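Visitor: Structure of the sequence below:
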Amino acid sequence: MKKLIYLLVVIIVLISCKTEKKENMKEEIKTVASISDEDLETAIIYEANIRQYSVEGTFNEFTKDIPQLKELGVKIIWVMPIYPISTTKSKGTLGSYYAISDYTKVNPEFGNLEDVKALVKTAHENGMFVILDWVANHTGWNHVWLKEHPEYYTKNEAGEITHTVGTDWTDVADLNYDNQEMRAEMLEDMKYWVNEVDVDGFRCDVAGMVPVDFWEHTVAELKKIKPVFMLAEAWESNLLENAFDMNYGWDTHHRMNHIAKGEENVKNWDARMAQIDTLYADDDILMNFVTNHDENSWNGTVKERMGDASEAMLALSYCAPGMPLIYSGQEYDMNKRLLFFEKDTINKQKGKVWPLMQKLAELKKNNKALNGGKNAASYSKIQSSDNENILIFSREKEGDKITFMANLSKNDVEFTSEKEGESVDFFTNEKINFLKDKKIFLKAWEYKIFFD
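Guide: Below is the predicted model:
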């Protein structure tokens, strides 16, 4: 009898130890809460092109690399469309991600629903959020709605469903937002991904081509489930009033391209900063980028478009007001145009860009002067003796202050500036004393970041 009691005690102890171990293991896995305004102040967003990210082109291969994205300060992962691609009127061999045949299914080319859930779970465990690319303006030509609900689509005078007027998007059928039933179904399909997969929001393709009132109602309904982050591929400021958190900084990007090519100068940049002040509210966020999937595939690589100015423009995209974007492969010094309708792949070898992004992410995360969310740091222009070629500005918040200084021209420049006082070079830790009449020399496309 004593032996039996002893054996029972041992079994109970072993079970309790295993239970305690499991509970401790659960505690070790830290998941993020819903995205907050505080997260947006220091956030860096990463655009994941699943098809081209790896040789396999799968969710699982990308998921393996999520932990190392923390080295780059990534907080939000935007995954390009993951849905089945229409095979009717498709372009190229594999078709466009943006010609969707079913909003609530997964493209088998990339994996399955469980793989998507694993991606989101891994991101959450690593302190990141995931937003899915959403295409609300149109569907592919073999989307289930075309057979079951042709009334959901725009039709021409002959009663035929059409592609979006004024575009060459012949591989997609335009949706009719006068149809309230279609709007309701679209909302339910978006809810599916929040409820079933726990995604944290959406990047919305050509958002300005969809009625604002649809977005306002939809986002309000999504937020009843959880706080979501909404990125609009658009520039229109009214989208940011009651629907989206962030727009594309398209015109900021265009200024970068034109300055890098010598077609514009710092005065055009200054005009753009003034334009932002007039177009957008103080709590609006713009996404800064030197590349993305459209720019890379259709307009050229960073090196093609920006040449020797590439590094300065990358640093500027982090230091200017807004949220910086990293596009798949950019962190690996990618200098190729990824095919859009075919299988391609990036070469994942770290070069100069990865360590630079690490340094810039460190600054973005730890210095409030680079806060770029809804309570962003201030931006102040600093004059120089050469305001056409030399860009100098300071940003400041709650006692933190940085100065960005760059020669945005192909020639070496000697100049003076209105900057005064002692500063510390972010990259070298060298102390520098600035005086109004003291000459400063910067090589072509050279840039500096200072702690003040």
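Visitor: contacts, neighbours, all on C-alpha from now
Guide: Noted.
Visitor: so where do the helices sit in the stretch 151-300 of the chain?
Guide: Assigned by DSSP state H, counting those that start in this stretch, the stretch 151-300 of the chain shows helices spanning 180-197, 212-222, 239-242, 250-260, 266-279, 293-294.
Visitor: Next, the angle helix 266-279 makes with the fourth one.
Guide: Orientation check (axes from the mean of the first three to the mean of the last three Cα atoms, to 10 degrees): helix 250-260 against helix 266-279 gives 170 degrees.
Visitor: ok, residues contacting helix 250-260?
Guide: For helix 250-260, the external contacting residues (Cα atoms under 8 Å, 6 or more residues apart in numbering) are 235, 264-266, 268-269, 272, 288-290, 305-310, 313, 408-409.
Visitor: Next: the third one.
Guide: Helix 239-242 has contacts (Cα under 8 Å, 6+ apart) with 208, 212, 215-216, 232, 246-247, 284.
Visitor: which one of those residues is nearest residue 50?
Guide: Nearest to residue 50 out of the contacts of helix 239-242 is residue 232 (Cα to Cα; 20.3 Å).
Visitor: Isn't the closest one up against residue 209?
Guide: No: applying Cα atoms under 8 Å as the test, residue 232 and residue 209 come out as separate, 10.6 Å apart.
Visitor: residues contacting residue 243?
Guide: Shown in contact with residue 243 (Cα under 8 Å, 6+ apart): 212, 215-217, 219-220, 230.
Visitor: distance of it from residue 278?
Guide: Distance, residue 243 to residue 278, using Cα to Cα, to the nearest Å: 20 Å.
Visitor: before we move on, what about residue 26?
Guide: According to Cα to Cα, residue 26 stands 49 Å off from residue 278.
Visitor: now the other sequence, so there's something to compare against:
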Amino acid sequence: MKNLTLAASLLALSAFTPPSLPVADTSAPVLANDPNTTSEVPQDNKLVIYQLLPRLFGNKVALNKPYGTILENGCGKFNDINDLALTKIKELGVSHMWYTGVLEHATMTSYPAAGLPADDADVVKGRAGSPYAVKDYYDVDPDLAVNPKNRLEEFEALVKRTHAHGLKVIIDFIPNHVARSYHSDAKPAGVVDLGAQDDKTKSFAPNNNFYYLPGQHFVVPAGYNPLGALKGPGEDGKYNEFPAKATGNDVFSAAPKLDDWFETVKLNYGVDYQNGRATHFDPVPDTWKKMRDILVYWAQKDVDGFRCDVAEMVPVEFWAYVIPEVKKVKPGIIFIGEAYNPKEYNTYLTKGHFDFLYDKVGLYDGLRRLMRQEGTTDDITHVWKEESNGFSSHMLRFLENHDEQRIASKEFATNPRRAIPAMTVAATLASGPVMLYMGQEVGEPAAGAAGFNTGDGRTTIFDYWSVPEHQKWMNHGKFDGGKLSPEQKQLRDFYARLLSLAGSSEAIRKGRFYELQDANNLGKEYDQRKLYTFLRYSKGQQVLVVVNFSDTKTYHPTVLIPDNVLQTIGLDPQRIYAYHDLLNGGEARNSLNLTLEPLSATVLEIKPR
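Guide: Modelled structure (predicted):
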């Protein structure tokens, strides 16, 4: 979840401290002070993450009626992510499944037999509701269960099924805000609900879970009409909340605006925003303890990791406290932070103990410009140099997720093949994780207005909907791609080859990095603006990556690897080498006289002849 004014909401964080990195392949040499390389110690293993929304993934209904109900438009279930589906996803080279929208959230759909009423439509976005407006941290979305009464058991079965396929499970943790209707009816015995013991006469108190606006009633934003001419439960422009609570994106007003996160309320982590952001972290605030207990609850359900929503909107001191606490319970569990402030990345990795952070304001933005034929490869150089001081291998790289526009949409790049060079860079530039979003591998364009989502190049997370190109691959549960076009099959095959290579190649998984742009900028037919070349190397493997971002021009460069660089990566300049294309296959080549078609990528392993 993102906010366009997020930077204005970030908390003041502590100063830079040098990162503590895991020990990996330190045997590979590095040229000291060489501006083309980094001395960072990489991760030892590379995560390949597949993000999917269960609500969308298994949905076989193709109606896609705007504002459609769950009965009209359908909804995927936990059980749809079955053994066959997991087998086919793993064939993409995936190691981790990020199941998005698992926790119970506010919705316009009721389940009377399970004792779950619909929420007031005036504080719900979309008929299905936002997965980031959590209504019960201890429960899962009943929409996703075949039998809503057994929803938790069905989720637990999905976790076991995923593990049986050698895959790990990541779910969302949304720490900054909850639905206005938050109330846990599934909390374990002895757990006190959020806000149950708050002193509502005070706008701020260190142990309150929420922030209040005493004496004021909450006001639904003027003009909010969630279902247009259709009427949802309670849709009357009113919502009974007294005293009003602060809104999730740090809005301390009883009348938030239409473009605020008005459907959510801000959680109090001991920061007094209205009094100079004074902090009250000692003793440990009650909210910290409640959130620790929630994370431990899911860790004990055998979840392997958390993607932490808008992590920078929660004080880093909380993460410094809670992540070690959870890792005491499950040492191998991972924490991925949604982060957008590069100046604070090191703080959240070192002081905050995150394993990984989003590389959105950096590599994603640069690759997006290149895919739109607007940028140059200087954007990539800038990113790795900025991140080479200790955290490149801790950055999660992606080209799509639920917050971003689809590559194949007219709002982004239109042609899904424009992802080929960009995704190759994202997957191979460093040893940190790489992520694929459901439907990206078949060129889903996210066309059409779903309801609350008005058709902006993003696949809706708010509405009951389906993903048409993904459905062609799913093929009514056969998961065989039977309805894909030849071009879509070729695209998916590319993703499978690339991600499998990224997760298995020693040099890509845990090797070091060396850029070859400077060495080739004067070479014949080497357009440094459109071509990008670099090495990944470890003790046991040396790999050359070359990509062409141009969507019109074929290049025929002779790529140069200087003798001193060969020595750096552990090769003898006096020997003769062959070059094996690990990405595209074919016969080994005896030279680096390359033909680079438009929107192409090659990954060459360098081996003695």
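Visitor: Got a TM-score for the two of them?
Guide: The TM-score (TM-score structural alignment, normalised by the length of structure 1) is 0.83; 404 aligned residues with a Cα RMSD of 2.4 Å.
Visitor: From the rest of the structure, what touches stretch 224-235 of structure 1?
Guide: Counting by Cα under 8 Å, 6+ apart, 34-36, 131, 194-195, 200-208, 219, 222, 239, 243-250 sit against stretch 224-235 of structure 1.
Visitor: if we can go back for a sec, for residue 232 and residue 209 of structure 1, indicate the residue with more neighbours.
Guide: residue 232 (25 against 13; other Cα atoms under 10 Å).
Visitor: What's the more buried one aligned with over in structure 2?
Guide: Under the alignment (TM-score structural alignment), residue 232 of structure 1 pairs with residue 337 in structure 2.
Visitor: any chance you could map the helices in the stretch 301-450 of structure 1?
Guide: Using DSSP H, counting those that start in this stretch, helices in the stretch 301-450 of structure 1 cover 302-306, 310-319, 353-366.
Visitor: Ok, which of those comes nearest residue 58 of structure 1?
Guide: Closest among the helices of the stretch 301-450 of structure 1, once you apply Cα to Cα, is helix 353-366, at 22.7 Å.
Visitor: Tell me which residue lies nearest the centroid of structure 2.
Guide: The centroid of structure 2 falls nearest to residue 401 when counting by Cα atoms, centre = their mean (5.6 Å).
Visitor: contacting residues for it?
Guide: Taking Cα under 8 Å, 6+ apart, we find residue 401 of structure 2 in contact with 51, 436-437.
Visitor: ok, now with 10 Å
Guide: 50-52, 435-438, 440, 458-459 (Cα atoms under 10 Å, 6 or more residues apart in numbering).
Visitor: now, among these, which is nearest to residue 556 of structure 2?
Guide: Using Cα to Cα, those come closest to residue 556 of structure 2 at residue 440, 29.7 Å.
Visitor: And that closest one, how far from residue 50 of structure 2?
Guide: 10 Å.
Visitor: next one: residue 278 of structure 2
Guide: 40 Å.
Visitor: These two - which one has more neighbours?
Guide: The neighbour comparison of residue 278 of structure 2 against residue 50 (other Cα under 10 Å) goes to residue 50, with 23 against 11.
Visitor: Quick one: map the more buried one onto structure 1.
Guide: Superposed on structure 1 with TM-score structural alignment, residue 50 of structure 2 falls opposite residue 46.
Visitor: Double-check that that match belongs to a helix.
Guide: No: using DSSP: H, G, I helix; E, B strand; the rest coil, the assignment for residue 46 of structure 1 is strand, not a helix.
Visitor: who's in contact with it?
Guide: Shown in contact with residue 46 of structure 1 (Cα under 10 Å, 6+ apart): 69, 72-79, 130, 292, 324-328, 330.
Visitor: So which of the residues you listed belong to strands?
Guide: 74-79, 130, 324-327 (DSSP state E).
Visitor: quick one: what's aligned to residue 124 of structure 1 in structure 2?
Guide: So, by TM-score structural alignment, residue 124 of structure 1 is matched to residue 163.
Visitor: Apologies, that question was intended for residue 221 of structure 1.
Guide: The equivalent of residue 221 of structure 1 in structure 2 is residue 325 (alignment by TM-score structural alignment).
Visitor: One more: residue 397 of structure 1?
Guide: Per TM-score structural alignment, residue 397 of structure 1 is aligned with residue 538.
Visitor: how close does the closest residue to its match other than its chain neighbours sit to residue 380 of structure 2?
Guide: Using Cα to Cα, 6 or more residues apart in numbering and skipping residues adjacent in sequence, the residue nearest residue 538 of structure 2 is residue 511, 4.4 Å away. Noted for residue 511 of structure 2: a distance of 18 Å to residue 380 of structure 2, by Cα to Cα.
Visitor: what about those two, which has more around it?
Guide: Taking other Cα under 10 Å, residue 511 of structure 2 and residue 380 do not tie; residue 511 has more neighbours (31 against 22).
Visitor: wait, isn't the more buried one in contact with residue 535?
Guide: Yes: counting by Cα atoms under 10 Å, residue 511 of structure 2 touches residue 535, with 9.3 Å between them.
Visitor: For the aligned residue in structure 2 for residue 268 of structure 1, list the residues it contacts.
Guide: Applying TM-score structural alignment, one finds that residue 268 of structure 1 aligns to residue 379 in structure 2. Under the criterion of Cα under 10 Å, 6+ apart, the neighbours of residue 379 of structure 2 are 362-367, 369-370, 529.
Visitor: Specify which member of those residues is nearest to residue 136 of structure 2.
Guide: Lowest distance from residue 136 of structure 2 to these (Cα to Cα) belongs to residue 364, with 32.6 Å.
Visitor: Aligned against structure 1, show me the partner of that closest one.
Guide: Checking TM-score structural alignment: residue 364 of structure 2 goes with residue 253.
Visitor: now do residue 399 of structure 2
Guide: Counting by TM-score structural alignment, residue 399 of structure 2 lines up with residue 290 in structure 1.
Visitor: doesn't residue 534 make contact with residue 377 of structure 2?
Guide: No: using Cα under 10 Å, residue 377 of structure 2 is not in contact with residue 534; the gap is 11.7 Å.
Visitor: shared neighbours, these two?
Guide: residue 517.
Visitor: ok, the contacts of residue 401 of structure 2 vs residue 405 of structure 2, which is closest?
Guide: residue 458 (4.5 Å).
Visitor: Which parts of the stretch 451-600 of structure 2 are strands?
Guide: 512-515, 531-537, 542-548, 577-581, 600-608 (DSSP state E, counting those that start in this stretch).
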